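The following block contains a protein sequence and its predicted model.
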Amino acid sequence: MRVTKKIKEEQIRILGEVYKDTKPALIFRNPFELLIAVILSAQCTDKRVNVTTARLFQKAATPEAILSLGLAALEEEIRDCGLFRNKAKNIMATCQILCEQYGGEVPADFAKLQELPGVGRKTANVVMSVGFNAPAIAVDTHVFRVSNRLKLAAGDTPLAVEQGLMKAIPKDKWSAAHHWLIWHGRNICKARKPLCGKCPLADVCPTAIDFQPSP
């Protein structure tokens, strides 16, 4: 199947129709809590992160409070998130910068976000999109996989896929489409065993036939 502009538009339409009511899986109350949650989500499930942040934010929910908590105590609070020592180090350093340079607030600036320890392009895009309602597309493993399988935006790197999605999807739908692709990857287009037989996009997916069971 050759994925034309018309097919991509249909893919986007179906995704929007199926996942229009989805919301971010991470639980947060403000951009700072979102930032910390996304840092913790690396190689960790959103469900586990939500358990961890619910406990952490009861004790420390601001950059100042986390600095007062101290590195050792922070490590204990986030231990069950995996890679906790490195994450704790980055969170402490990020909180220090937020306090010293931004008055304890998270900057609503993509470039400044990427300068924070533990914050890469994906995390910065999530914070801009979800925390500040700015048009952005964050490419995680789900978005990367689904985009390539649909050929909605094919690429060998997250940046290439991000750039392809920005061309394929209208700008006013970037942030929403990011969530549509994530939920589709979690629910249907799974890494090892995609559920092509149940997929609403099967008729407009060039790789669906590859995953169909033999008769």
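Thanks, I have it.

going forward, measure contacts and count neighbours with C-alpha atoms only.
Fine.

Need the contact partners of stretch 168-181.
Outside stretch 168-181, the residues that touch it by C-alpha atoms under 8 Å, 6 or more residues apart in numbering are 5, 8-9, 12, 15-16, 19-20, 22-24, 129-130, 133-139, 142-143, 146-147, 152-153, 166.

buried residues in stretch 174-192?
174-185, 188-189 (16 or more other C-alpha atoms under 10 Å).

what's the answer for stretch 49-56, then?
Across stretch 49-56, burial judged by 16+ other C-alpha under 10 Å covers 49-50, 52-53, 56.

got a list of contacts for it?
26-27, 37, 40-41, 77-78, 80-81.

chain center to it, what's the gap?
On the basis of C-alpha atoms, centre = their mean, to the nearest Å, stretch 49-56 sits 17 Å off its chain's mean C-alpha point.

and Arg85, what is it in contact with?
Counting by C-alpha under 8 Å, 6+ apart, Arg85 touches 75, 79.

Second structure follows, compare the two:
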Amino acid sequence: MRKQERADWILQRLTELYPAPPIPLDHRDPYTLLVAVLLSAQCTDKMVNTVTPALWELADNPLDMSQRKEEEILSVIRRLGLAPRKSKAIKGLSQILVDEHQGQVPADMEQLERLPGVGHKTASVVMAQAFGAPAFPVDTHIHRLAQRWGLTNGKNVKQTEADLKALFPAETWNLLHLQIIYYGREFCSARGCDGTRCEICRTLYPSRKKPFVANKP
């Protein structure tokens, strides 16, 4: 298969497997989604979902969160990786939302990326999942699978994002991001598949015998 043929087949198969994939992070609105995505850095969504109910009890909007002390936020999220840095970022971005955005999460990529602790991937998730804007968030898992499936040469996540956007129609990006995540977790995880075991890897590369070693981002 050529690269575009691989992409077309992947899109068809993932749509069959996951026609309506849910957002894996529990949230109530754009603000709680933004905070949850920030918390998910170097941490599983499942773990994030165990701490956010208590965090929303502490504060579930920018005004209330901005009035909490960093130590209060930290006490709730302490079991997550990078908790001190994340608590500082949550406090800081909440204050900025109150001071500069009338307490609302801006539906603008550039303004989101200016918030403390919010990188391009986090901003992309919020734009896609909270506001429905076409975006293709690429984390390390999508980066790895895109390489396994021959969709990119995978030098970095920025290049992987550009390559995926060039291969798939914009109207598919928001769902496809989630579909790849769910497929990766279920069938093509780092340990569960080495590029030779799952259905997609075997279909795309039936003659691949040796484990595929992906480039790290």
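Yep, it's here. None of these values were measured; they are calculated from a predicted model.

where does the TM-score land?
Once the chains are overlaid, their TM-score stands at 0.92 when taken by TM-score structural alignment, normalised by the length of the first structure; 211 aligned residues with a C-alpha RMSD of 1.8 Å.

Tell me the one among the contacts of stretch 49-56 of the first structure nearest to Phe110 of the first structure.
Ala37 (17.4 Å; C-alpha to C-alpha).

so how many other residues sit close to that closest one?
The number of residues packed near Ala37 of the first structure is 20, by other C-alpha atoms under 10 Å.

mean shift of the strand or helix carrying it relative to the second structure?
Using DSSP states H and E, Ala37 of the first structure sits in helix 31-40. For helix 31-40 of the first structure, the mean deviation from the second structure after alignment is 0.4 Å (mean C-alpha distance after the TM-score superposition for the first structure).

who's in contact with that helix?
26-28, 49-50, 53, 57, 61-63, 78, 81, 87, 91, 105-106, 118-119, 123, 126-127, 131-132.

which position in the first structure aligns with Glu161 of the second structure?
By TM-score structural alignment, Glu161 of the second structure lines up with Glu162 in the first structure.

what sits against that match?
Glu162 of the first structure touches 137-139, 153, counting by C-alpha under 8 Å, 6+ apart.

what helix or strand is it on?
helix 158-168.

just Lys155 of the second structure next, same as before
Lys155 of the second structure belongs to no helix or strand, assigned by DSSP H and E.

quick one: it from Thr140 of the second structure, how far?
12 Å (C-alpha to C-alpha, to the nearest Å).

just Ser87 of the second structure next, same as before
On the measure of C-alpha to C-alpha, Ser87 of the second structure and Thr140 of the second structure end up 23 Å apart.

residues contacting His27 of the second structure?
33, 36.

Please, where are all the strands along the first structure?
With DSSP state E as the criterion, the first structure has no strands.

In the second structure, which of the contacts of Glu162 of the first structure still touch?
Contacts conserved in the second structure for the contacts of Glu162 of the first structure, using both residues aligned by TM-score structural alignment, their matches' C-alpha atoms under 8 Å: 137-139.

Return the member of the residues you listed nearest to Lys198 of the first structure.
So of those, ranked by how close each gets to Lys198 of the first structure (C-alpha to C-alpha), first place is Val139, at 24.1 Å.

residues near Ala20 of the second structure, how many?
Counted with other C-alpha under 10 Å, Ala20 of the second structure comes out at 12.

Contact partners for it?
Leu175.

Just to check, Ala93 of the first structure is in contact with Val119?
No. Here Ala93 of the first structure does not reach Val119: they are 11.1 Å apart, not a contact under C-alpha atoms under 8 Å.

what about these two, which has more around it?
When neighbours are counted by other C-alpha under 10 Å, Ala93 of the first structure and Val119 differ, and Val119 comes out ahead with 21 against 17.

show me what contacts the more buried one?
Contacts of Val119 of the first structure (C-alpha under 8 Å, 6+ apart): 39, 113.

Tally up the residues packed near Tyr31 of the second structure, please.
If we define neighbours as other C-alpha under 10 Å, then Tyr31 of the second structure has 21 of them.

Looking at the buried residues of stretch 174-192 of the first structure, which are in helices?
Using DSSP state H, the members of these that fall within helices are 174-185.

Quickly name whichever of those is closest to Ala72 of the first structure.
Ile182 (33.6 Å).

What's that closest one aligned with over in the second structure?
By TM-score structural alignment, Ile182 of the first structure lines up with Ile181.

Setting aside sequence neighbours, what's the nearest residue to that match?
The spatially closest residue to Ile181 of the second structure, leaving aside those adjacent along the chain, is Ile142, at 6.7 Å (C-alpha to C-alpha, 6 or more residues apart in numbering).

The one you found: what's it in contact with?
Neighbours of Ile142 of the second structure in contact, by C-alpha under 8 Å, 6+ apart: 177, 180-181, 184.

just Ser41 of the first structure next, same as before
Per C-alpha under 8 Å, 6+ apart, neighbours of Ser41 of the first structure: 49, 81.

Tell me how far it lies from Cys189 of the first structure.
Relative to Cys189 of the first structure, and taking C-alpha to C-alpha, Ser41 of the first structure is found at 20 Å.
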